[in-house]
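In: quick one: sequence and predicted model below, then my questions.
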Amino acid sequence: MRWSQSLIPTMKEVPADAEIPSHQLMLRAGLIRQLMAGAYTYLPLGWRSVQKAAQIIREEMEAAGAVELHMPALQPIELFDRTGRNEAFGSVLVRLDVTRGDRKVHMALGPTHEEVVTDLISRHINSYRQLPLTLYQIQTKFRNEERPRFGVLRTSEFLMKDAYSFASTLDQLNTSYDAMYAAYCRIFQRCGLKYIPVEAESGPIGGDASHEFMIPAENGEDQIVYCESSGYAANLERAETGRKTPDLSGSNSSAALEKVYTPKAGSIEAVCKFLKCSPEQMIKTLIYVADEKPVTVLLRGDHDANEGKIRRALGAKSLELADEKTIQSVTNAGIGFAGPVGIKCDVIADHDVPLITDAISGANETDQHYKNVNLGRDYQLETTYDLRDACEGDPCPKSGEPMKFVHGIEVGHVFKLGTKYSESLGAEFLNEHEKREPIIMGCYGIGVNRIVAGLAETCHDKNGLLWPISIAPYEVLIIPLKTDDEELMKIAEKMYADLKGQGVDVLFDDRPARPGVKFKDADLIGIPFRIVIGGKGLQEGIAEVKARTAEGPEKIPLDQTVEYVSKLVKEAKAELLAPSAT
């Protein structure tokens, strides 16, 4: 492609409303332009990168046995009513009422396609002999993002690869899940991404049923709990800790249990202020209803409950915070004054709770708290559990080494759906005994735009973008220094044609601009290899070849430049395909 025939509106200055590097650089390099909040036009360079990412995804999906289809973005709202997601999505779902003749048709713009694909399968799959099956598409999705920000990292309209597996047995589901997981690793490696597979909260089947793929990035909105020693990684919702049950024989403290009047102090903050203590000295007492039965959960005052861990510790299918009436029934007190001493329901505690000597807790009496609460004398525990969010410095569950927090950008997610959608939408099959069963499903998503934005966020220097060759809009940029020099342009044109003939993706900067302008634009848009022709080099019969990340150029004879650059491109591509330890 000739630069003069494309649309590459580069910018010298950093846009004032661009918050993070990827947004700034994608605007400055002429990859995108904003139409309105949450909606962007992809200009030629940006769209080429997106399409290259999509092609890698297609190749790896099909290598993993998935079959491509294309489903409509417009979806009947009735499908969302049947799965309960019309209400669950809330304002995120973009709803439309369309007049057709004398009636209103209620529909939505698809935020994802679980309902549509399950409805399709319910009509065409009826026997275990037709399973397993994995379908995928690359399709535009719509979500009413209340706070669009960070350029194309958080938008209302985005391009997504979503795949869905359908199985008759858990073994089939696990095989499909493992195939998609491995395909994701290959996709992100080929795209040149540094990524971390992160354990996420399990699906309805249980076990290790969900993984997110994160790009470590300073401006990432998600937090990853990570151990460098073992490689263990999980999101905050899922992260386990290596803490163990401590000694439960009880405290040796001789301090007497003391009830104190704490008027209207029903929160940790208020009690700490009133009693001049720290949250670490308090026992936080939360009342939940697990499978319709009240249960007390004890945590240290400065820790946050992790409901996924609590649910698993209790073996509960459902878990929710108790209402005021339930709290009153088990504590005889208003909200904010619960404690372990004498509470009228089962109690479970986090590992850190028994370690608090002379603790402060609610007294199960309105406006009253206890001081000097100690295990063994004032309340009893048979065991303890990991019930809280992980904290930086907690021991790794695999190595025991301290874990740290890393910010990340989620670029992919694989998880096991189970039978939630197949049961709601009647997707069943006849098993080998001629009995009907719901199809077991998995779901696998990749944010195609996020691959490009994630690379822009993490692969750049002070001069501009540093594209991996697989995602770069072009692999090679040819810069003739003087476009009005007939001899020079003849050589440049032949080199351009010969490189294209070798299968190299080439951008030809044929603008009548100053060399300095061309060099700055070349660094900004980040093409991996640059060929400069002209000046003294032309007189010497050489071209200057420079990799985007190299300090300086190499001088290559003109008649060897095409072969030399073609080899560089092939080697760069091969490097991305090499086995990785990631």
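Out: Received it, and whenever you're ready, just let me know what you need.
In: make it CA atoms for all contacts and neighbour counts henceforth
Out: Fine.
In: show me what counts as buried in the helix or strand hosting I556.
Out: Taking DSSP states H and E as the criterion, I556 maps to strand 554-557. The neighbour-count check on strand 554-557 (16 or more other CA atoms under 10 Å) flags 555-557 as buried.
In: just put the residues you listed in TSV and tack on distance to L74.
Out: Formatted as TSV, the buried residues of strand 554-557 follow (distance: CA to CA, whole Å):
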residue	distance to L74
K555	56
I556	55
P557	57
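In: ok, of those, which one's closest to D461?
Out: K555 (24.2 Å; CA to CA).
In: how about the nearest residue to E146, chain neighbours excluded?
Out: V92 (7.8 Å; CA to CA, 6 or more residues apart in numbering).
In: look up how far N144 lies from the one you found.
Out: Look at V92 and N144: by CA to CA, to the nearest Å, they are 4 Å apart.
In: for L69, same thing?
Out: 25 Å.
In: give me the more crowded residue out of those two.
Out: N144 (19 against 12; other CA atoms under 10 Å).
In: is it correct that the more buried one is in contact with G90?
Out: No: N144 is not in contact with G90 according to CA atoms under 8 Å; the separation is 9.6 Å.
In: structure B:
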Amino acid sequence: MQASKYHINTLKEAPAEAEVISHQLMTRAGMIRKAAGGIYTYMPLGLRVLHKIERIVREEMDRADAIELLMPMVQPAELWYESGRWEQYGPELLRLKDRHQRDFILQPTSEELITDIARNEIHSWRQLPLNFYHIQTKFRDERRPRFGLMRGREFTMKDAYSFDRDEASAQGSYDAMYDAYMRIFSRIGLEFRAVAADTGSIGGTRSHEFQVIADTGEDLIVYNPESQYAANMELAEAPCLLAERATPREDMVKASTPGAAKCELVARQLDRPLTDTVKSIVLATENAETRETAIWLLLLRGDHELNEIKASKVPGLEAGFRFATETEIQETFGCVPGYLGPVNTTRPVKVIADRTVANMSDFICGANAADYHYTGINWGRDLPEPDEVADLRNVVAGDPDPAGGTLAIQRGIEVGHVFFLGDKYSKAMNATFLETDGKPALLQMGCYGIGISRIAAAAIEQNHDGKGIIWPRAIAPFEVVICPMGWHKSETVRNTAQALHDALQERGVDVMLDDRDTRPGIMFADWELIGVPLRITVGDRGLKDGIVEVQARREAEASRIAPDDAVAQVMARLSSL
């Protein structure tokens, strides 16, 4: 391919709204152009990247015996009424009406539609197992779309759905997809981790995220460098940091702590470690029938942070909770926030202690009086045992892994997610098949998503430098670029460059010949920004010395190679990238 016949339009500056490096570089490299907030046109270079990602995904889905179909982007609301997600999904679900005032949605995912297909297409156990997938545009009406393709509203996604007779075989389908995902991300050439994850709004009972490791990632991954353990922060189990509760050594004392509304300030004023303090978080739940409000007091050690996903799994909080209002707090504790605690509350409150807090003794907490805290608090002596003990907190780096070793934390970008759904959707939508005994049974389902467009952005977040993008070879828009110095002036340069181009193309290399009439510095800067893995420079001066230059995008220096050896050398270099 020749650059003069292609569309290359790079920019020196990124738009001011581009906050992350992938958004900046994809815009500058001419790969995407903004159409509206969170909605982008994929320009030719960017589309080539997406197509290469899609090809790898298709090959591995087919290898795993998944069958491709294509479901519509616009879906009827009736299916979402059946599943219960018409209201549950929230404002990210873009709802619309046709001319007949019938409700539709722009699909954010396809569980409802594929379940409808399955209940109409799958009749007998003899047809199982089945796994359907498609690659399609999705739309989620993000409140604040940002970060380019990382958190856009419209995006390209592969989603697959497995159907099985029973849970055991469904778990086998899950494992097959897990293995396929491992192959996909390995082939793409990304550093990634598969981590245990919460099932979120999709539902189900088993889930793994595939996270591309990047310092700019929004997600926190907890892992053990000495084992295979990895989980996202929402799911990672935080161990109790105290093996047992120590015998009390202090009396309970009401201490003056003026202006100390945070544990850090309390510890400083009292000259005590932050780990001696306990913070109070007040939640509220409402009974749907009686409309009565219940107040919950969650207790964490002063240096720990609440994990809301874990809190939502506490019995009584599963149906939903909110943070209590200041009025509710004052009615319950007789005090403004900042000085709250479980001792002598004005009204009954349900106390949930984090595992570590449940084993603390002689701890410090609010006295339910402004500018005062209690010191020397002990369970069973100064206040009743907690109503419930639960894992409520985020893991922190250095926490012990109960299985051995120490936990560490790194950032990641979620690019894939696999779920075991069981009968969550088949039960709601009555998707059954006839078993061997002739009786109907619910289909067991799994779903498996990969963010095609997000992979492109995540690859850049992981692979870039001050000059631009550094694509893994497998998804680079071009594998090799040939940069002739003086294309329009030297027949020798033209002939050599064209011969290299044709020879590489015959060998299946995705190669670009830059025949534009532009200065070498501009040409090099363009291709470094675009991120092509390997560059061949052909010039009169080098040819007179019997050499061309070959340089990988990550290398600081070029290698000097004889033109006759260049093709073999390039093929060898590509195989190592």
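Out: Good, I have the coordinates. All values derive from a computational prediction rather than experimental measurement.
In: pull the number of nearby residues for T99 of the first structure.
Out: Neighbour tally, T99 of the first structure, other CA under 10 Å: 10.
In: can you tell me the SS state at it?
Out: At T99 of the first structure, secondary structure determined by DSSP: H, G, I helix; E, B strand; the rest coil is strand.
In: could you look up the SS state of the counterpart of A182 of the first structure in the second structure?
Out: Counting by TM-score structural alignment, A182 of the first structure corresponds to D179 in the second structure. When classified by three-state DSSP, D179 of the second structure comes out as helix.
In: return the distance of D179 of the second structure relative to C335 of the second structure.
Out: For D179 of the second structure relative to C335 of the second structure (CA to CA), the value is 55 Å.
In: count of residues packed around L43 of the first structure?
Out: Per other CA under 10 Å, the neighbour tally for L43 of the first structure reads 18.
In: my guess is it contacts L7, does it?
Out: Yes: using CA under 8 Å, L43 of the first structure is in contact with L7, at 7.0 Å.
In: before we move on, back to that, and the residue nearest to E146 of the first structure, what does it touch?
Out: 143-146 (CA atoms under 8 Å, 6 or more residues apart in numbering).
In: please say which position in the second structure it maps to.
Out: By TM-score structural alignment, V92 of the first structure lines up with E92.
In: what sits closest to the most centrally placed residue in the first structure if chain neighbours are left out?
Out: Centroid check for the first structure by CA atoms, centre = their mean gives E410 as the closest residue, at 1.8 Å. Once flanking residues are discounted, E410 of the first structure sits nearest to M214: 4.5 Å by CA to CA, 6+ apart.
In: N359 of the second structure now?
Out: For N359 of the second structure, ignoring the flanking residues on the chain, the nearest one in space by CA to CA, 6+ apart is R245 at 4.4 Å.
In: and the one you found, how far is that from Q24 of the second structure?
Out: Counting by CA to CA, the separation of R245 of the second structure from Q24 of the second structure is 53 Å.
In: show me where the stretch 351-500 of the second structure has its strands.
Out: 363-366, 372-377, 388-390, 408-422, 432-434, 440-442, 444-451, 464-465, 468-469, 480-485 (DSSP state E, counting those that start in this stretch).
In: likewise for the stretch 101-250 of the first structure?
Out: So, for the stretch 101-250 of the first structure - with DSSP E, counting those that start in this stretch - the strands run 103-109, 133-142, 157-167, 196-199, 210-216, 222-226, 233-235.
In: got a list of contacts for stretch 28-35 of the first structure?
Out: Against stretch 28-35 of the first structure from outside (CA under 8 Å, 6+ apart): 8-15, 26-27, 40-47, 464, 521, 524-525.
In: what do we get in the first structure for R144 of the second structure?
Out: R144 of the second structure is assigned R147 in the first structure as its aligned equivalent, the criterion being TM-score structural alignment.
In: swap that for L47 of the second structure, please
Out: Under the alignment (TM-score structural alignment), L47 of the second structure pairs with W47 of the first structure.
In: in this structure S230 of the first structure contacts P395, no?
Out: No: using CA under 8 Å, S230 of the first structure makes no contact with P395, being 11.2 Å away.
In: those two: which is more packed in?
Out: Higher neighbour count among S230 of the first structure and P395: P395, with 20 against 14, using other CA under 10 Å.
In: which helices and strands does the helix or strand encompassing A284 of the second structure pack with?
Out: If you go by DSSP H and E, A284 of the second structure is part of strand 278-286. Applying 3 or more CA pairs under 8 Å, 6 or more residues apart in numbering; DSSP states H and E, one finds that strand 278-286 of the second structure contacts strand 293-301, strand 322-323, strand 363-366.
In: average distance between that strand and the first structure?
Out: When the first structure is superposed, strand 278-286 of the second structure averages 6.3 Å from its matched positions, counting by mean CA distance after the TM-score superposition for the first structure.
In: could you check how far the counterpart of G526 of the first structure in the second structure is from D510 of the second structure?
Out: Using TM-score structural alignment as the criterion, G526 of the first structure maps onto G531 of the second structure. As for G531 of the second structure, its distance to D510 of the second structure is 14 Å (criterion: CA to CA).
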